[in-house]
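A.B. asks: Sequence plus predicted model, see below.
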Amino acid sequence: MTQRVRTQRIHRKGGRRVSEAERGTDVPGVTRPLTSRQRQAAARREEILKTALGLFAAQGFDATSTKQIAREVGIAEGLVFHYFPTKAGLLAAVLEARLEGGRAFRSVLRPLLEEASDRPAAEVLGAVASGWLATLRRDEEIVVVLFTTAQTNPEVWEAWQGLIREGTELLTGYLAARVEAGELREDLPLETAATMFVSSLMVFFLTRRHLPEPQWREQGEAHARELVSVWLDGARA
């Protein structure tokens, strides 16, 4: 068998010979290292995204100006538009970066539910409720931006609905397995039951998110327990 050998061109740099791979040129399989200017631009873009997210969450998308975002970052307003041509484009970039970065609820629920079809609902649903509330708390800013902006922005509404949908679909699959196992009643409306469970957690978060951390934990744990208890009273076979 003939082995294909990659040749490397040799160049001069600072009086010594360097290969194309070392230079970071377009060699297959080799990533060109970022220049200091590119690293600075990436860091500034991330700072704009982070600042915009915080302001959108605190005072709303409509009430936040690009001038205010620029002032908080410490740059000229024109530089914001260099990275994001429009304010709507900035919002879209914020949502994309934060939602794709976490796939928040899916990453929490999938490990809990996909391998849990043979475990009792009381045990699994308690973990789901606690995990969901913890994720809402961790990603509070992006959840608030989604919820408040979705009321007037159709694209954000779709993203908000997608966030809810990804959780309810996973939960519906688990509930179907527990119906088949005989733990939950046969006529349980699976999608409605899952939506009610998730909606209760969302309402709790939106009405309690301003609580200090100790109170949040205490009330969140109590809500998760009570939700599972009440939900199971109506769902058990």
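C.D. replies: On my side now, so go ahead.
A.B. asks: use CA for all of it now, contacts and neighbours both
C.D. replies: Fine.
A.B. asks: Hmm, residue 108 and residue 132 touching each other?
C.D. replies: Yes - between residue 132 and residue 108 there is a contact under CA atoms under 8 Å: 7.2 Å.
A.B. asks: Which one of those two is surrounded by more residues?
C.D. replies: Neighbour count, other CA atoms under 10 Å: between residue 132 and residue 108, residue 132 has more, with 23 against 18.
A.B. asks: Tell me, how many residues neighbour the residue nearest to that one when sequence neighbours are not counted?
C.D. replies: Nearest residue to residue 132 in three dimensions, chain neighbours excluded: residue 105, at 6.8 Å (CA to CA, 6 or more residues apart in numbering). Around residue 105 sit 21 other residues, with neighbours defined as other CA under 10 Å.
A.B. asks: Do I have it right that residue 105 meets residue 130?
C.D. replies: No - the pair residue 105 / residue 130 is not scored as a contact, 11.8 Å apart, by CA under 8 Å.
A.B. asks: and whichever strand or helix holds the residue nearest to residue 132, which residues are buried?
C.D. replies: For residue 105, the host element (DSSP states H and E) is helix 104-114. Neighbour counts over helix 104-114 (16 or more other CA atoms under 10 Å) mark 104, 105, 106, 108, 109, 110, 112, 113 as buried.
A.B. asks: Put this next to the first one:
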Amino acid sequence: MSTTRQRQALASRRRIADAALELFAAHGVAATSTRSIAARAGVSEGLVFRYFPTKRDLLDGVVADGPTIAAALRDVVDGAGAKPVRTVAVALAERFADLASSEAALLSVLIGESRTDAVLHAAFTRAVDDAAGALADYLAERVAAGEVDAGLDRRAAAQQLIGGLLLILLTAAAPHDDHDRHPILREEARATTALWTRTCTAPAPT
């Protein structure tokens, strides 16, 4: 296949995936037909099946093409062991607010469909566990630096923050009338991470 044809094929696949994401987010996977996806993408239904033989393949492609929660967190914490918790927490708030704002449709599909789709649910659970593990590893480095109390249950603390940030993502995925919710999401994320920072860096009760 020539380079030009490869680019055209990739562009067609991208249009189909984008159309599927938009319709899945608006109507759910079960209520979305491949015909409607083809119409939204401006291609034939046959071309949809060429790239995505089943609607399951479409759903998997939409989810695989998007950013993950674990990747978003690792972007911040990987190699950040020398940075104080407050600095990393602020960066996490910004990253998750950006994710919630820019990927609302994808989050709506991922969170909504994972409630009934065992495969997506398992993938979502793995992503959350991976994110919590990365954050717990970072906290271990801050224990060694003397900033975080050695008695802190680092895994539980990491899961607590991930849970709080997931609530923000759930809010972003829900239907709303605001055209630009990013400032609100950012403030919510900052408040969540600020409280978590105080919990992590406070001396453990005696």
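C.D. replies: Received the coordinates, thanks. Just so it is clear, the model here is predicted, and its values are computed rather than measured.
A.B. asks: ok so, going back, show me what the following helix or strand past the helix holding residue 105 of the first structure is packed up against.
C.D. replies: The C-terminal neighbour of helix 104-114 of the first structure among helices and strands, as given by DSSP H and E, is helix 121-138. Counting by 3 or more CA pairs under 8 Å, 6 or more residues apart in numbering; DSSP states H and E, the packing neighbours recorded for helix 121-138 of the first structure are helix 104-114, helix 190-208, helix 213-235.
A.B. asks: Now which residue in the second structure aligns to residue 163 of the first structure?
C.D. replies: Aligned by TM-score structural alignment, residue 163 of the first structure pairs with residue 127 of the second structure.
A.B. asks: count of neighbours near that match?
C.D. replies: Residue 127 of the second structure: 16 neighbours (other CA under 10 Å).
A.B. asks: now do the one 5 residues further on
C.D. replies: Counted with other CA under 10 Å, the neighbours of residue 132 of the second structure add up to 26.
A.B. asks: so what's it up against?
C.D. replies: 155, 158, 159, 162 (CA atoms under 8 Å, 6 or more residues apart in numbering).
A.B. asks: Compute the distance between the first one and residue 192 of the second structure, please.
C.D. replies: Read that as residue 155 of the second structure. Counting by CA to CA, to the nearest Å, the gap from residue 155 of the second structure to residue 192 of the second structure is 17 Å.
A.B. asks: Which residue in the second structure aligns with residue 80 of the first structure?
C.D. replies: Under TM-score structural alignment, residue 80 of the first structure pairs with residue 48 in the second structure.
A.B. asks: Look up the average distance of the strand or helix carrying its match to its aligned counterpart in the first structure.
C.D. replies: Per DSSP H and E: residue 48 of the second structure is located in helix 45-51. Aligned to the first structure and superposed, helix 45-51 of the second structure gives a mean residue distance of 2.6 Å (mean CA distance after the TM-score superposition for the first structure).
A.B. asks: Without its sequence neighbours, what residue ends up closest to the residue most central in space within the second structure?
C.D. replies: Geometric centre of the second structure, nearest residue: residue 69, 3.7 Å, by CA atoms, centre = their mean. Among residues not flanking residue 69 of the second structure along the chain, residue 127 sits closest, at 6.3 Å (CA to CA, 6+ apart).
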